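# test case, fold it:
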Amino acid sequence: MSDAELGGDIEIAIKDEIKDYSGYMLMPGDPDRISVMAGQWENAKEFPQNRGYRAALGVYQGAKISALTSGIGAPSLEYKMTEAAELGAHTIIRVGSTGAIQEGIENGDLIINDACIRLDGMTPLYVRPEFPAAASYEVTMALIEAAETFGYRYHVGTGCTSASFFAGQGRTSFGGFKLSSTDAFFDDIRRLGVLNFEMEAAALLTLARLFKIRAGIVASVIAQRLTGKWDDAGGEERACRVGAEALRILTGWDQKKKKAGKLYYFPTI
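Down below sits the predicted model:
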């Protein structure tokens, strides 16, 4: 069987089954993170896809759940998010890794971005520069509640999504290459109160608004840029668990909204 035929069969399988899972989806960049997620679920099934992408379906604490990898960077996420929307996903949480650029944020902490600066290189092809990359308030609240449920350290605020791992995040590239403006850019981003650099969130949040679906992000800090320390410190597993718990919470909130005949969730519903 060819790769194309295999990929087609997998896509059909996911399309047929995701309808039963109501489109509550986690979207990690790293394909290996799918196995971490599936290990926290019940009745989990993993699906390999072409070009190294992976997907999974399962149940978390009684809530049906799915996951689909986005790859690295905004163009890759654009491709998989469009596919996810076509498959019926209506709620997507990016579960990623990130580099912190503020003091008081430690390796292994979680960052919940409620908005992101759009330096991703892809979204300007869709919207004006002034268009915001803002998370769904429901998804953000669910992620906060999930982190509180487990007692994890977390931070909420603005992130910066870059199209570049090196120059676009204030790093020195191969051979010591660095523009004279690089350090000033990094310092200015910090002065704005931005919590972190990563490479996909702004694309997810912008496309979610255009596609009329909910989206949010939780990321584990694997690099503290101010100290130069690299360490996952268990953050990946915590982020995966918080993402799944947030989808369970959102499933419950959606049921309450439906029962009350409301479009939006509010605390006293």
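# can we go C-alpha only for contacts and neighbour counts from here?
Fine.
# which residues in this structure form helices?
Ranges of helices within the chain are 3-18, 33-38, 74-87, 137-150, 182-191, 201-211, 235-260, based on DSSP state H.
# before we go on, could you also do this sequence so I can check it against the first one:
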Amino acid sequence: MAHTLFNDEYKYHIKVKQGDVGRYVLLPGDPGRCEVIARWFDNPVKVAQNREYVTYTGTLLGEKVSVTSTGIGGPSTAIAVEELAMVGAETFIRVGTSGAMQPAIGVGDLAIVTAAIRDEGTTRQYMPIEFPAVADIDVTLALRAAAEKLGLTFHLGVSQSKDSFYGEVEPDRQPLAEELNARRRAWIAGGAVCSEMEAATVFVVSSILHKRAGGVMLIVNNQFAEGGHESHHPILDRLISTGIEAIKLLIEEDRVVRR
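Purely as a prediction, here's the structure:
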């Protein structure tokens, strides 16, 4: 028998119930971005707030859609995806910020994530490491089409999903500096486009729940460039508009399939 918390009307962590969220959900990490993203919806309403989880629901093209923050990293992200799926969410798009892993990728560009390196611990409690963290093809194509339609610079490729932020940005001061640097060089040599902390979890958990998931990241740092950083606030609209347009495309495609 399932634990009673799974049978509660309101989900234990995110505090939403059946009917509170749409089939399509955008997943930022930062709770503060939920209201900003919700402004792109028609008739947005804040439906829940608990811990790192903030949820707004509105409509796009007449279809109910939502945005829920996941917090930072895999454990809290897995909880968000699990509980959103319990109340009817079917399509997840991670919308986050990341650092570039290739010299040619500029700050302000987008990374549309096709798969993720499982350089974290959460997904290992779901599936053996041999199981790939892969984005849904329809969601990925919708994100690519959205970025093309909006005329934005984007890069398709693999992301590194990690657990330690400072282990990646300041590896030389860590006890495992040699190993961290060697692994990072390997990801770069293999063609990884960006580094973030949630995509692998979104992809693996969605896969085992038989849900669709994809991810688009705004590049806010490039270690290869002089200066390397830029405030992401003026360019955040690039990320949000791509996620919004991708959901619209998916809604239109799904309506055709359902006919």
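# TM between them?
Remark: TM-score between the superposed chains equals 0.89 [TM-score structural alignment, normalised by the length of the second structure]; 246 aligned residues with a C-alpha RMSD of 2.0 Å.
# can you add distance to M25 of the first structure and give the helices of the first structure back as CSV?
Formatted as CSV, the helices of the first structure follow (distance: least, C-alpha to C-alpha, whole Å):
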stretch, distance to M25 of the first structure
helix 3-18, 9
helix 33-38, 11
helix 74-87, 9
helix 137-150, 12
helix 182-191, 31
helix 201-211, 12
helix 235-260, 8
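# K229 of the first structure: which of those helices is closest?
Smallest distance to K229 of the first structure across the helices of the first structure (C-alpha to C-alpha): 14.1 Å, for helix 235-260.
# aligned to V158 of the second structure, what sits in the first structure?
Taking TM-score structural alignment, the alignment pairs V158 of the second structure with T158 from the first structure.
# re earlier: any idea which of the helices of the first structure is most buried?
helix 201-211 (a mean of 24; mean count of other C-alpha atoms under 10 Å).
# can you give me the offset of that helix from its chain's centre?
11 Å (C-alpha atoms, centre = their mean, to the nearest Å).
# got it, and stretch 69-81 of the second structure?
So, by C-alpha atoms, centre = their mean, the centroid of stretch 69-81 of the second structure is 10 Å from its chain's centroid.
# and for it, what are the contacting residues?
With C-alpha atoms under 8 Å, 6 or more residues apart in numbering as the test, stretch 69-81 of the second structure has contacts from 13-14, 27-31, 33-34, 52-55, 68, 120-123, 162-163, 197-198, 200-202, 205-206.
# just to revisit the earlier point, so for R171 of the first structure, which of the helices of the first structure sits nearest?
Of all the helices of the first structure, helix 182-191 sits nearest to R171 of the first structure, with 7.5 Å by C-alpha to C-alpha.
# the closest one vs the second structure, average distance?
Helix 182-191 of the first structure, aligned to the second structure and superposed, deviates on average by 1.6 Å (mean C-alpha distance after the TM-score superposition for the first structure).
# so that helix matches what in the second structure?
Taking TM-score structural alignment, helix 182-191 of the first structure hits residues 180-189 over in the second structure.
# can you name the residues in contact with that stretch?
Taking contacts as C-alpha under 8 Å, 6+ apart, the residues outside stretch 180-189 of the second structure that touch it are 101-102, 160, 167-168, 171-172.
# any chance of those residues in a markdown table, plus distance to E82 of the second structure?
Formatted as a markdown table, those follow (distance: C-alpha to C-alpha, whole Å):
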| residue | distance to E82 of the second structure |
| --- | --- |
| M101 | 30 |
| Q102 | 33 |
| Q160 | 22 |
| G167 | 27 |
| E168 | 27 |
| P171 | 32 |
| D172 | 36 |
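# most neighbours of all those residues, which one?
Q160 (27 neighbours; other C-alpha atoms under 10 Å).
# before we move on, the earlier item: among the helices of the first structure, which comes closest to A63 of the first structure?
Evaluated over the helices of the first structure, closeness to A63 of the first structure peaks at helix 235-260, with 5.4 Å, by C-alpha to C-alpha.
# just give me how far that closest one sits from the chain centre.
14 Å.
# out of the contacts of stretch 180-189 of the second structure, list just those in strands.
The members of the contacts of stretch 180-189 of the second structure that map onto strands under DSSP state E are Q160.
# type out the ChimeraX command that picks the buried ones from the contacts of stretch 69-81 of the second structure.
Entered in ChimeraX, the line below selects the buried ones among those, by 16 or more other C-alpha atoms under 10 Å:
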select :13,14,27,28,29,30,31,33,34,52,53,54,55,68,120,121,122,123,162,163,197,198,200,201,202,205,206
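# where's E46 of the first structure relative to G176 of the first structure, distance?
Distance of E46 of the first structure to G176 of the first structure, given as C-alpha to C-alpha, to the nearest Å: 41 Å.
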